[in-house]
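Chemist: Predicted model and sequence below, questions to follow.
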Amino acid sequence: MFFKRIGSVTLSAITLAFLIFTLTGCGSSSQGKLVEGKLNVVTSFYPLYFLAQQIGGSGTNVINMIPAGVEPHDWSPKSRDLDTAARAQLFLYNGAGLEGWVNDFLEGLPSETKLVTVEASKDIPKLAGNPEEEEGHEEGHNNDDSHEGHVDPHTWVSPKSMLIMAKTVLESFQAVDPAHKSDYDANYAELHAKLAELDRSYEKALSAAPNKAIVTTHRAFGYLARDYGLTQVAIMGLSPDAEPKAQDLLRIAKYVKDNGIKYIFFEELVSDELANTLAREADVSTLVLNPVEGLTPEQEKKGEDYFSLMRANLQNLVQALQ
């Protein structure tokens, strides 16, 4: 086996961690059923499912296409998902390239469908750039990149973006079902107040943090970094199954040591092996930073939601940035 040491980081150890890195979950299909007499809403992944449930209330039936525990970057719809959506009234998807399957999916809808489709992230100023295709990108090079034709899809990870997306979801409900406009308004007002409070908590806590750099396994926190004055350094790119180069892993480990980083963040729906390997090499610890792309079955059983996961994220961010 070829061994090479740069600084105090062993190339073979990190390469081995990369080789055994795997994603969890693949290929499952949604289990929701349409309900006659209610507004049926199909969502592409958890954050939109959460917004739709909160705004729709008891008068709507919301079906999330991606089951608990499945990473959305690794999922594609089945024929029964297309059939369910075709018979619903509203389909909400994130857009910005998250759902690579969405164009073919929409083209596959039958001509007689009355489904209204809405891109929930349409009003959010996008972060451009595709680090998977970069050569020699620098640390923190995610917030103002301009790689034509590519955008960062992870809008919902910032409470500021979720406020914008919630308004888009509200308007889509009211357009499809104007008879219940007042109900949706009331539900939205309650949701907006909670999201605004979460935003204020992030602003207050992160502005006071003495350090501003976070090291993550997945480049999913660009909007969070942009909106709250942080710098994100990621092991992998916009998709959690992007393949990191060995020299990038070595460079990030050196960055961790040189900049006094205390924690490397990992997420629950993908393997933590790379984060653990870098943490061992750099003699630091790991913490969860959840991109809130979906709930695990355990989180679902415990009643966790976007708010509880984002509050846990803030707690871990504050701890790491001391």
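Modeler: Looks like it arrived, so ask away.
Chemist: can we go C-alpha only for contacts and neighbour counts from here?
Modeler: Will do.
Chemist: what about the strands in the protein?
Modeler: 5-6, 9-10, 39-43, 60-64, 90-93, 116-119, 213-216, 231-234, 263-266, 285-288 (DSSP state E).
Chemist: right, and residue 93 touches residue 120 too?
Modeler: Yes. Residue 93 is in contact with residue 120 according to C-alpha atoms under 8 Å; the separation is 6.0 Å.
Chemist: what do those two both touch?
Modeler: Shared contacts of residue 93 and residue 120, defined by C-alpha atoms under 8 Å, 6 or more residues apart in numbering, are found at residue 48.
Chemist: between those two, who's got more neighbours?
Modeler: Shown here are residue 93 and residue 120; by other C-alpha atoms under 10 Å, residue 120 has more neighbours (24 against 20).
Chemist: Second structure follows, compare the two:
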Amino acid sequence: MNVRRLIPTTALAAAVALGATALTACSGTAGAAGTADGKLHVTASFYPLQFLAEQIGGDHVKVDTLTKPGVEPHDLEITPKQTGQLSESDVVLYLKTLQPAVDKAVEQSGVKNVVDAATLTKLEVHGGAGHEGHDHAAEGEAGHDHDHAHGEAGEDPHVWLDPTKYAEIAKGFGAALEKADPGHAADYKKNTDELVAKLGALDTEFKDGLKNTASRTFITTHSAFGYLAERYGLDQEGISGVDPEAEPSPARMKELQAVAKKDNVTTVFFETLASDKTAKSLARDTGLTTDVLDPLEGIGDRSQGSDYFEVMRSNLKNLQKALGAK
């Protein structure tokens, strides 16, 4: 594992309170909301937040997403129609710095009832490699970054891949909906509790399933799994870091070949929303196999499951196979 440092952020309890306070302007019942059927209109920036809003909001909310299925969220461009959709929302749920186009659109929309998921948990900085504390950014290689800006000092936004952190966001957003629509607060609380319990069970599945493995190191094109690796005692080795479709340097490829041999790595992972070219190239050069490790930034036709839980369990199964789980 390689957690270079922990960025202090607002404590969870305070963040929940802030998230709830941010929604006081839409207090009242769902009947006062902006949709024709009296439901709260929630706009989520991309799939993990859409899923969370749907699970917690249930029948009392209408959830739209800015990132359609099959679209790589980091590359999202906001249309004028979507900007209008934002301005008509009762609640906007997004993760600041993950999608610069969304950040700008939210700022320009004039919506007052905004919840930033990044304030509901603690963000950390993860190195792109993770192997024995090597810092590839310091060696001229990209660390854990995309071609977009992260939060302060390069915070990793992929918190939903850690079920425990995703549960913290669920609690914060659930409290925010309770404040926004007190008439249905009991339902939101019930739905939140049920979702958190399911995430707790998923966390246990990962802990048990990855407890005893032949290797603790996995190689992936997209360095999105720092939180997951940290939670379950694994080492993430990102191929290129900046862009999952970018060609890594010859020096990085040579280093990964050495890592694969030393750490008994069997598999190079790629994701569903990006090309598998780099992963297959490394696998061919090292005699390894390839498989999918999905960062769950969207659900598409190639996804190994129809929702968050199904895809996460597919990820677990693929990790167990690659790491030689016993």
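Modeler: It's in. The model shown is predicted, which means the values in this text are computed figures rather than measured ones.
Chemist: follow-up on the earlier one: distance to residue 53 of the first structure added to the strands of the first structure, as JSON lines?
Modeler: What follows is the strands of the first structure, written out as JSON lines (distance: least, C-alpha to C-alpha, whole Å):
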{"stretch": "strand 5-6", "distance to residue 53 of the first structure": "51"}
{"stretch": "strand 9-10", "distance to residue 53 of the first structure": "47"}
{"stretch": "strand 39-43", "distance to residue 53 of the first structure": "9"}
{"stretch": "strand 60-64", "distance to residue 53 of the first structure": "6"}
{"stretch": "strand 90-93", "distance to residue 53 of the first structure": "12"}
{"stretch": "strand 116-119", "distance to residue 53 of the first structure": "16"}
{"stretch": "strand 213-216", "distance to residue 53 of the first structure": "30"}
{"stretch": "strand 231-234", "distance to residue 53 of the first structure": "31"}
{"stretch": "strand 263-266", "distance to residue 53 of the first structure": "28"}
{"stretch": "strand 285-288", "distance to residue 53 of the first structure": "26"}
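Chemist: quick one: which of those strands is nearest residue 131 of the first structure?
Modeler: Of all the strands of the first structure, it is strand 231-234 that lies closest to residue 131 of the first structure, at 9.4 Å by C-alpha to C-alpha.
Chemist: Residue 256 of the first structure corresponds to which position in the second structure?
Modeler: Residue 256 of the first structure maps onto residue 260 in the second structure, with residues paired by TM-score structural alignment.
Chemist: neighbours of that match, just the number please.
Modeler: Residue 260 of the second structure has 23 nearby residues by other C-alpha under 10 Å.
Chemist: Then residue 70 of the second structure?
Modeler: Using other C-alpha under 10 Å, the number of residues around residue 70 of the second structure comes to 16.
Chemist: Could you check how far it is from residue 35 of the second structure?
Modeler: 27 Å (C-alpha to C-alpha, to the nearest Å).
Chemist: Which parts of the second structure are helices?
Modeler: Secondary structure of the second structure (DSSP state H): helices at 12-21, 47-57, 80-87, 100-109, 163-180, 185-209, 226-231, 250-262, 277-286, 308-323.
Chemist: Out of these, indicate the one that is most buried.
Modeler: helix 163-180 (a mean of 25; mean count of other C-alpha atoms under 10 Å).
Chemist: Now for residue 199 of the second structure: which residues touch it?
Modeler: 163-164, 166-167.
Chemist: hmm, try it at 7 Å
Modeler: 163-164, 167 (C-alpha atoms under 7 Å, 6 or more residues apart in numbering).
Chemist: cool, residue 313 of the first structure as well?
Modeler: Residues near residue 313 of the first structure by C-alpha under 7 Å, 6+ apart: 289-290.
Chemist: Residue in the second structure paired with it?
Modeler: Looks like residue 313 of the first structure aligns to residue 315 there (TM-score structural alignment).
Chemist: could you check the distance from its match over to residue 224 of the second structure?
Modeler: Taking C-alpha to C-alpha, one finds residue 315 of the second structure at 13 Å from residue 224 of the second structure.
Chemist: Kindly report the same for residue 195 of the second structure.
Modeler: Note on residue 195 of the second structure: its distance to residue 224 of the second structure, by C-alpha to C-alpha, is 23 Å.
Chemist: cool, residue 168 of the second structure as well?
Modeler: 19 Å.
Chemist: Also residue 154 of the second structure?
Modeler: Residue 154 of the second structure is 13 Å from residue 224 of the second structure, where distance means C-alpha to C-alpha.
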